[in-house]
Each structure stands twice: as C-alpha cells, then as structure tokens.
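1. here is my input, please return the structure:
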Amino acid sequence: MNLLRKILFPFSLIYGVITAVRNYFYDKGWWESRTYDTPIICVGNLSTGGTGKSPMIEFLIDFLRKDFRIAVLSRGYKRKTTGFREVLVTSTAEEVGDEPLQFKQNFSDTTIAVCADRRTGIEQLEAKADVILLDDAFQHRKVKASTYILLTPFNDLYSNDYVLPMGNLREFRSGAQRADIVLVTKCPEGVSYAKMQEIEKSLQLTTNQKVYFSKIGYDDFIFGPSETLPLQYLQNKKFTLVTGIANPKPLIHFLKRNEFQFTHDKFPDHHHFSASEIAKLKKNEIILTTEKDYMRLQPKLGKFAIYYLPIKTIILREQEEFLKKTILEKIDEARFS
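-> Modelled structure (predicted):
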C-alpha cells in the first residue's frame, strides 16, 4: 500500500461504512426496496465506470427483443433536462444523455426512457414493456430488480480494488453478492481457460452466482453523417481519435495493434464540448470517435469528417447460449412467481 493509499484509507473506510449501513437497512427491509410484476434486469458495476455497460445493454436488447417488448430505463447522465422523458430518434444528447440516444438510434423500435427516479420511470414503462432493462442501477436500492448483472473489467477486477477515494469502488466488494450474474468484460484475445478459472476464484462467488467472460468486438466499418466506410479507409491516413469515455485504453490498444497512425484528444467521461473545443477540433482533417461521443460531437461539427467505430459485447468460449439461457430462466422466474 503506497503512501497516498495510506492517507486516503480513513476516508475510504468512512465512505464504505456509510454505504454498508445503507445496504444493511435495505437488506433488513427497514428501508423499502420496491418490487414489480414486470421482470427487471439491472446492469451495473461496483466501480465508477468504464466496465462496458452500454454494449451489454445493447446485447440484451438485441437478444430479448425477438420474444419480448423491451424498455430501457437510464438516468440520462449529464443531460440538461429533468424528470421522466421518453427518448426519440430526434432527441439530442443534451436532452436525454448520450448513451440513451445511442440505444434509441440503434434500436428505434425499442422504448428508451430517462428518469433519475427509477420508481417513477418503471411505473411509466410497465404498460409498454414485458421486460425492463435498468442501466447503471446496481446501487439504486429503492428498486429491487428480478435479475442483477454485475460487470467487472478483466484488467480492473472489483476483487482487486478499493472503495472511493482510495480506489474506484462505490461500495465494499461484498456488495457483489447481490449479483445473480457476474460478467468479466474486456478480456484480451486468447485468454486461457486457466486464467478464467483464476479470476473466477478471485471473485469469491456464492454458489448461486454464475460468471461469464466477454471481450470487445470492433466493427469492420466506420460510420459518418452521410457515409459508411471500411475501417481500413483510415489505414494510411492521419486522423485524430477523440474520446470522452471512462476508459479509452482498449480502443487505443486496438488501433495501435492494427498499425493505425493517429493522435489522441482525451476528454472526461460524458464531456459536453464547449464552442472553443469544437473550433479546435475542426482544425483536424478526420476525427474518429466512439459511438457514445458521436452522439454529442456530430451535431456540433455538422458535416465535418467525423466517424464512429461501433463496438459490441462478445461472450467468450461458447458461453453465450448458457448466458442467454440463464437470463431467460430469471425472466421466467419473475413472470410466473
């Protein structure tokens, strides 16, 4: 433990105890954790971000919409509106948040909504959905979901982390026991079965929990305001990678591994770009960004040469069918209990 962590340890202990007491009150039923007739799947994490929630939500939408009416409820982080709001394909990131807008534009026939009060949001959506997906609500104890999916990145497992501000956890590691499914995300190519077993052991799962492993899959095409191009279009061009996400390292590693030549402008997660920042970005010839950042950037850049590279969640080692089966079983339990 280095000096800084020693200094921060008392503050982390205080923060952790406060969240633990809060969880204890909910676990004991002293504070109400409301349940619903509609199956609710919560996707979240113990850490402060960068675990891959958005591609996992899209994985679930794509998988479940074949058999169910799906609705997604997010708080719409950093949006400039309040209250319940249904997301339209014509909405802006300022109105609804970048991730909910991304979900709607990728799945226009799916109901997407934002509301900081998850109870209010669920009540508004129940008549429109057979299954509700809660985005980033693992610590939202006022609602009791029927299924909890907890994400933790391969290179930043919650079992190796500490509570804020000493580390990046929002609560003690023991909070992971609320999860039904633990998904280790952002695994490298060719991760061995032995390493997966080692990680599973380190997570100290209960007998009722199931663990799965996934990696990031990158598209072969980049998408702009008026055209779609092969990713290799950028192979011999100098471009600027612009990111406003919690962890851009996997994308940077992917581009470097494929020998793209680029500079990187990094901004904070969910960053709203100022007029001066937009003016500076316009000096670049080509911009590549993430799909989430594109929702905020493109409307301000107009017909500028800006493209995004889509990503998706890929479940490893033929585990996908087992994961889907587990999720369907949890849905059935909630529907018929």
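
2. okay, CA-based contacts and neighbour counts for the rest of this
-> OK.

3. the helices in this structure, which residues?
-> With DSSP state H as the criterion, the chain has helices at 3-28, 53-64, 93-96, 98-106, 118-125, 193-202, 249-257, 275-281, 291-301, 320-336.

4. take those helices and write them to JSON lines, including distance to Val131 and mean neighbour count.
-> Below are the helices of the chain laid out as JSON lines (distance: least, Cα to Cα, whole Å; neighbours: other Cα atoms under 10 Å):
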{"stretch": "helix 3-28", "distance to Val131": "24", "mean neighbour count": "14"}
{"stretch": "helix 53-64", "distance to Val131": "9", "mean neighbour count": "19"}
{"stretch": "helix 93-96", "distance to Val131": "21", "mean neighbour count": "22"}
{"stretch": "helix 98-106", "distance to Val131": "16", "mean neighbour count": "23"}
{"stretch": "helix 118-125", "distance to Val131": "10", "mean neighbour count": "18"}
{"stretch": "helix 193-202", "distance to Val131": "29", "mean neighbour count": "12"}
{"stretch": "helix 249-257", "distance to Val131": "31", "mean neighbour count": "13"}
{"stretch": "helix 275-281", "distance to Val131": "39", "mean neighbour count": "12"}
{"stretch": "helix 291-301", "distance to Val131": "24", "mean neighbour count": "20"}
{"stretch": "helix 320-336", "distance to Val131": "8", "mean neighbour count": "14"}
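
5. second input sequence below; structure requested for side-by-side comparison:
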Amino acid sequence: MVLLRIILFPFAVLYGWITGLRNFLYDKGILKSASFDVPVIAVGNLSVGGTGKTPQVEYLIRLLSENHKVAVLSRGYKRKSSGFVLADPDSNAEILGDEPFQYHRKFPDIQVAVDADRKNGIARLLSLPVKPEVILLDDAYQHRRVTAGFYMLLTAYGDLYPDDFMLPTGHLREGRRGARRANIIVITKCPADISMDTMAAIRRKINPLAGQEVFFSSIDYSDYVLSENSRMMAEEAKALPKTLVAGIAKPGPFFAHLRNETDTLMTFPDHHDFTASDLAEIKRLSENKLIITTEKDYVRLTRKLGSARLYYLPIRTVILRDGDQFDKMINNYVGKSTANRQLH
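-> Coordinates of the predicted model:
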C-alpha cells in the first residue's frame, strides 16, 4: 500500500494542481458562478465518501422545515434517469438515487429534486408554482458553478482532511485550501463522550479562519430497527441470528452496533446497485434469519427483497456541546437572507 501511494504521488500532485487552478479561476471571477435570490446552503466534504452528509442534510431539513419551504437538490448519484427530476409519488431510488429518495420518503412535505447541473436545478425549482424558501445542496461543496450563500464542510473524526492527501494517493477531491470557503466546519462521527481537550486539539489542527466556526457531531442510533410495517428493539435484534448488509463507504460502526458472534456480515461498495446474484446470495445466507441493513440500502433493497424480514437501522446527527449555537447560525443565515430577499 505504501509503495502504491508512492507510485501514485505524481498523479496526486497533478490532480491537486488542476483542481487548484480551477478554484483560482472561480475565486478570481474568470470562470463565472451563478448566485440566486434565495438562501442556498451547500453541504459537502473535501474527501470522497463516508463523512455523514445524509444525516447532516436531514438535520437541516428538520431544523428548517417547520418555518420554511425547504427544497433539497442533489445530483442523484448512480440514478438511472437524467436531467432535472422532481420527486413525486411514483419516484423510487432508481429514478432519484439513494439519498434523494431517502429524503423524499422521510420528508414528504419538502421538495426533493435531482440534477447534475445545480445551476439548472435551482432555476427549475424557482420556476415551480410553489417556490422553495431555502435550498439545501447535497454534496455540492465542489460545485463551483453555483455560489451558495452558506457552506458547511464535513470531515470525519479519525479521518480529518488536514491528515489526508489528494486523490489518488489520498482521498481528497480538492486541496485543503478549499476549506477556506466554509462558514461552518463539522467534525462528524465523533464519540459521544469526546473530551474538551480532544476537541481543542482538533480545532488547533483544523486552524479555522476568523469567522469560521467548528462544531462536533456524533451519530445517534435509533433504539429500534424498522421495517415497512413493524419495528423491533435494536437490543432484541442484536441478540437474534441475522444477516447484516451494508453498501456504504464505512460500514464498520453499523456492524459494530448490531452484530453478535453468529451474524453474517455482507459488505458492498458505496451506492451499490444490488444485482440478481447479490439478492440470491443475501437470501441464501439469511434463510430463516432477519436481514438488517442501513437506511440508505433499505430504499433499494425493499423493492427487490420485499419487507417481510428486511429491517433498517435509522440514524441521526447530534451536535455535541454547542447545538443551540449551531442552530442559531443556520437560522440567522436563512432569516437574514429571506429578509433581504423581501426587501428587494
């Protein structure tokens, strides 16, 4: 692995130079970026996968949807559709992609759309009869064709971007300097009992700019695993023989939370499109046993496996220590942007 990283190092330098030049051209206004007369919050990361974007976007939906008409716009990674698609009652994971369909399924009162061209997607949302009052851009930190009003950068505890390097040697999609665009930096997937000393050390490593705020979050697992029509205590499910299925970037915590020594663990790539042979193998290994998967995988598997023995484990993001301040920053941005919009 070390040798491979050394071999790939020149390509990482070249990739870093290309992305750095692109950002420079956008920063100087040579490449044009569109802005919109509506609050736009971009949620994303510098690295590829596994930082907890989906539960963070869901946190923002819960926070904002009580008082605002919220829309979520995603590219719809690995969907089998193209162009702009607005979710409707007939939508599924194949049309929207895993995460957008999950948002649509969990929050039916908000607008969910997909479009690889975020500029076009925002314009299409704003042309709807019922216009959104705030737009959340899912996984759009590097989408420079749109200038968001507020940037939220996520980086995972134990896998911080200052310790990483550019693709393909490391996992960064752009250089560490990209963090300067962030209004808020969230250290995700922290231990719930993280100490003040550890948080202070991470803040020093992040070295935020003046005006940037650093927050810490953890994943809160539900007390229940859920199916389409029933639920079971997670502790009860943990004691039972079962097959645990995960097609996410970093499935370790999911497995650790539910597994016992008799369980079968099945790992698939992130955003995996389960094939007929995959489904046959899952069924073979889980005969007369429960199947428990992640919420993201459930939206694909439930249509293919049925819901009789298939359950998922819901998760939520919890902001540690300074949750009220975090909420206030988001609400203040949306409130001031909305007020400015009304004035003009």
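
6. quick one on the thing from earlier: to Tyr158 of the first structure, which of the helices of the first structure lies closest?
-> Among the helices of the first structure, the nearest to Tyr158 of the first structure by Cα to Cα is helix 193-202 (9.7 Å).

7. need the contact partners of the closest one.
-> With contacts defined as Cα atoms under 8 Å, 6 or more residues apart in numbering, helix 193-202 of the first structure is touched by Ser159, Val211, Phe213.

8. out of these, which is most surrounded?
-> Phe213 (27 neighbours; other Cα atoms under 10 Å).

9. test my guess that it contacts Val184.
-> Yes - using Cα atoms under 8 Å, Phe213 of the first structure is in contact with Val184, at 4.7 Å.

10. still on that earlier bit, with respect to Pro248 of the first structure, which of the contacts of helix 193-202 of the first structure is nearest?
-> Once Cα to Cα is applied, the member of those that ends up nearest Pro248 of the first structure is Phe213, at 19.8 Å.

11. quick one, what contacts that closest one?
-> Here Phe213 of the first structure is in contact with Leu183, Val184, Thr185, Cys187, Met196, Ile315, Leu316, Gln319 (Cα under 8 Å, 6+ apart).

12. let's see which of these end up in strands.
-> Counted as lying in strands by DSSP state E, out of these, are Leu183, Val184, Thr185, Ile315.

13. for Phe63 of the first structure, see how far away Pro39 of the first structure is.
-> 15 Å (Cα to Cα, to the nearest Å).

14. before we move on, what about Lys238 of the first structure?
-> In terms of Cα to Cα, Lys238 of the first structure sits 37 Å off from Phe63 of the first structure.

15. ok, for the aligned residue in the first structure for Leu64 of the second structure, nearest residue in space, not its chain neighbours?
-> Mapped onto the first structure by TM-score structural alignment, Leu64 of the second structure lines up with Leu64. Once flanking residues are discounted, Leu64 of the first structure sits nearest to Ile70: 7.2 Å by Cα to Cα, 6 or more residues apart in numbering.

16. isn't the one you found up against Ile132?
-> Yes - with contact defined as Cα under 8 Å, Ile70 of the first structure and Ile132 form a contacting pair (5.9 Å).

17. which one's more surrounded, those two?
-> Taking neighbours as other Cα under 10 Å, Ile70 of the first structure and Ile132 compare with Ile132 leading, 25 against 22.

18. so what does Lys249 of the first structure match up with in the second structure?
-> Checking TM-score structural alignment: Lys249 of the first structure goes with Gly252.

19. how about the strands in the stretch 51-200 of the second structure?
-> 70-74, 85-86, 111-114, 134-138, 150-156, 184-188 (DSSP state E, counting those that start in this stretch).

20. for the closest residue to Gly76 of the first structure other than its chain neighbours, give me its contacts.
-> Using Cα to Cα, 6+ apart and skipping residues adjacent in sequence, the residue nearest Gly76 of the first structure is Gly97, 4.6 Å away. If you count contacts by Cα under 8 Å, 6+ apart, Gly97 of the first structure has them with Gly76, Tyr77, Lys78, Arg79.

21. next one: Tyr161 of the second structure
-> Counting by Cα under 8 Å, 6+ apart, Tyr161 of the second structure has contacts Leu46, Ser47, Thr155, Leu172, Arg176.

22. what of Glu32 of the first structure?
-> Taking Cα under 8 Å, 6+ apart, one finds Tyr26, Lys142 in contact with Glu32 of the first structure.

23. do the same with Asn45 of the second structure
-> Contacts of Asn45 of the second structure (Cα under 8 Å, 6+ apart): Thr51, Asp139, Tyr141, Leu153, Leu154, Thr155.
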